[in-house]
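*Asks:* Provided below are the primary sequence and the corresponding predicted coordinates.
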Amino acid sequence: MILGMNFFYFLNWFFAFSIFGYILECIVLSMENRRLVLDRGFVHGPFCIIYSFGALGAYLFLKPLAGNLVLLYFASMALATTMELVTAHVMIRLFGSFWWDYSKKRFNYKGIICLESSIGWGFLGIFFFYALDKFVHGVVGLIPPQAGMVLGVGLLTYYIVDFTVCLAKNRREKNNPESEERVGRLRVL
């Protein structure tokens, strides 16, 4: 059991947030660029795994604050901004770059974090506890246990294989002096 959920239910819950994160990223970036933006994650599938870890962090650390909107807002803002900062530094160490750029936004730190996004993370934390988590539990709860097991294992297997392939490709590109410097896989249509 993880967070009171059986392992396969948890896997599906975890990946649902990754998919929602991917959708959120594509919507926000499409609005900012005024064109359709796809491929926001490191892998080829519709996953932004940092949102899964954000949901997990919120569930673990912020649940006691869910009854106090003001505390929840500021704690969500701090937790998500810290996660973004730490994730960027890990990605820089692993890949030589990170997959977003706030350098054109006001009140940013090295393009890694910015006030605008931090404000948004606070609202997302409230939305998580008052709507999104309940919705995801409702959807995942509709999956029959056997199908949930197959789906959970399938998603995990797909993600691990795709991540490994993308990591190998990234390392090859990083070692190729002719490849362009880039931040993530951003495709604007």
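*Replies:* Arrived safely. Fair warning: this is a prediction, and the values are worked out from it, not measured in the lab.

*Asks:* From now on I want contacts and neighbour counts done on CA atoms only, so please keep to that.
*Replies:* Will do.

*Asks:* In the protein, what residue spans correspond to helices?
*Replies:* 7-33, 49-57, 69-95, 115-127, 133-141, 145-175 (DSSP state H).

*Asks:* The second one versus helix 69-95: what angle between them?
*Replies:* Think helix 49-57. If you take axes from the mean of the first three to the mean of the last three CA atoms, to 10 degrees, helix 49-57 sits at 140 degrees to helix 69-95.

*Asks:* Please compare the first structure with the one that follows:
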Amino acid sequence: MSIYFILLYFFVYGFLGWCTEVGFAAFKTHHFVNRGFLNGPICPIYGVGVTAVITILTPYKSDIIVLYILSVVLVTVLEGVTGWAMDKIFHNKWWDYSDMPLNIGGYVCLLFSIVWGFACLFIIYFIQPLVHDLLAFIPTIVGIILIIILGITLIADLYVTASTIFKFNRRLAAMEKIAAEMHEISEQIGQEIFEKTIRAMDRQEASKEKLATATDEFKEKMQDTASGLKEKTQGTAFELKERAMDARERSQEINEELRSRIASLHARYHESTDKPGRISRRLMNAFPKMESRQHKESLEVLKKRWKR
């Protein structure tokens, strides 16, 4: 089988796979959802998977049992490797079969592998002969031009999508950093309230002790003049009042600074969750079970906010 036909098969089955995903999503949600990883009407994993099945397994076409078993194994390996690679590259899990029985890491599961096996049989015995005859009618030069145009478009689409995902991950990281700063400020406020409460309790205990001491001194020093006692009391009261005012001023300054920081962080956080890009929103709609490995909570916030 020539490289020419392999490349054409890739684009044809990538498009047919995209149509299958869109049709399945429309059946489930009753509206159009672009279920492809890329923006264009193509699912590369279908193109690679079906082309690999056709290229590698056609020699086993005469034995349907062997063909089926090998198809199940091949598509399972391809889906598992693709899911794992995309997870490691983009730090996001794009589909998840964890709720399905007999799954491996959520990337593959027995039920879908069995279904893909039957789909491969249908393609090899019924679809592939039609596709090959159709492509054989296309003049070779036209086919080459189509491959070049579609290849360039695919690479550009892949670049734009990958750039968007990396930018999206940076947004999630920024949201998480802001949330951590807000949590730190909350901890500071809580710590200050705690310290103020402890200081107030200490002052209360100290006041009780001073009152008891003053009472004892008053009893022991009855000979002190009334004017001297009044002057001493006024001096002490003035000193305490000044200390209280200084403490209130410092507390107000700290509170104003914390409020200003919280307001600034809240505005930045809101800005990070606002105005989703078209591609980012499309990817979240296409992969509703997408899970961020590093910023899970931030991704859940965006999912809820962008659904509004």
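*Replies:* That came through fine. Keep in mind that this is a model prediction, so the values were computed, not measured.

*Asks:* which residues touch stretch 120-135 of the first structure?
*Replies:* Here stretch 120-135 of the first structure makes contact (CA atoms under 8 Å, 6 or more residues apart in numbering) with 55, 58, 63, 66, 69, 72-78, 80-81.

*Asks:* do that again at 10 Å, thanks
*Replies:* 13, 16-17, 20, 54-55, 58-59, 62-63, 65-81, 115, 117-118, 136, 138-141 (CA atoms under 10 Å, 6 or more residues apart in numbering).

*Asks:* got the buried residues for that stretch?
*Replies:* Buried residues in stretch 120-135 of the first structure, counting neighbours by 16 or more other CA atoms under 10 Å, are found at Trp121, Gly122, Phe123, Leu124, Gly125, Ile126, Phe128, Phe129, Leu132, Asp133.

*Asks:* picking up where we left off before, Arg106 of the first structure is nearest to which of the helices of the first structure?
*Replies:* Closest approach to Arg106 of the first structure among the helices of the first structure is made by helix 115-127 (7.4 Å; CA to CA).

*Asks:* which residue numbers in the second structure go with the closest one?
*Replies:* Helix 115-127 of the first structure corresponds to residues 110-122 in the second structure, going by TM-score structural alignment.

*Asks:* Same check on stretch 62-71 of the first structure?
*Replies:* The aligned range for stretch 62-71 of the first structure is 57-66, by TM-score structural alignment.

*Asks:* now the matching stretch, how far from the centre of its chain.
*Replies:* Relative to its chain's centre, stretch 57-66 of the second structure lies at 42 Å (CA atoms, centre = their mean, to the nearest Å).

*Asks:* Pretty sure Ala75 of the first structure sits against Ile119.
*Replies:* No: judged on CA atoms under 10 Å, Ala75 of the first structure makes no contact with Ile119 at a distance of 11.1 Å.

*Asks:* with the second structure superposed, average distance for stretch 10-29 of the first structure?
*Replies:* Taken over the aligned residues, the distance from stretch 10-29 of the first structure to the second structure averages 1.6 Å (mean CA distance after the TM-score superposition for the first structure).

*Asks:* Kindly report the same for stretch 72-82 of the first structure.
*Replies:* Superposing on the second structure and averaging over aligned pairs (mean CA distance after the TM-score superposition for the first structure), stretch 72-82 of the first structure comes out at 0.9 Å.

*Asks:* thinking again about what came up before, so how do I select the buried members of the contacts of stretch 120-135 of the first structure in PyMOL?
*Replies:* Buried members of these, defined by 16+ other CA under 10 Å, are picked up in PyMOL with:
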select buried, resi 13+16+17+20+54+55+58+59+62+65+66+72+73+74+75+76+77+78+79+80+81+115+117+118+136+140
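
*Asks:* Overlap in contacts, Ala75 and Ile119 of the first structure.
*Replies:* In contact with both Ala75 of the first structure and Ile119: Thr81, using CA under 10 Å, 6+ apart.

*Asks:* can you give me the helices in the stretch 151-300 of the second structure?
*Replies:* 226-273, 278-286, 296-306 (DSSP state H, counting those that start in this stretch).

*Asks:* how many other residues sit next to Ile112 of the first structure?
*Replies:* Ile112 of the first structure has 19 neighbouring residues, counting by other CA atoms under 10 Å.

*Asks:* Look up how far Val136 of the first structure lies from it.
*Replies:* Using CA to CA, to the nearest Å, Ile112 of the first structure is found at 29 Å from Val136 of the first structure.

*Asks:* Gly4 of the first structure now?
*Replies:* With CA to CA as the criterion, Gly4 of the first structure and Val136 of the first structure are 15 Å apart.

*Asks:* is it true that Cys26 of the first structure touches Arg40?
*Replies:* Yes: contact criterion CA under 10 Å: Cys26 of the first structure and Arg40 qualify, at 6.6 Å.

*Asks:* The aligned partner of Ser97 of the first structure in the second structure - how many residues pack around it?
*Replies:* Here Ser97 of the first structure is matched to Asn92 in the second structure, going by TM-score structural alignment. The tally of other residues near Asn92 of the second structure (other CA under 10 Å) stands at 20.

*Asks:* Name the nearest residue to Asn92 of the second structure, sequence neighbours excluded.
*Replies:* Ser292 (4.5 Å; CA to CA, 6 or more residues apart in numbering).

*Asks:* In contact with the one you found, which residues?
*Replies:* Asp87, Phe90, His91, Asn92, Lys93, Trp94, Asn169, Leu172, Ser298, Leu299, Glu300.

*Asks:* Aligned counterpart of it in the first structure, please.
*Replies:* When the first structure is aligned by TM-score structural alignment, Ser292 of the second structure is left unaligned.
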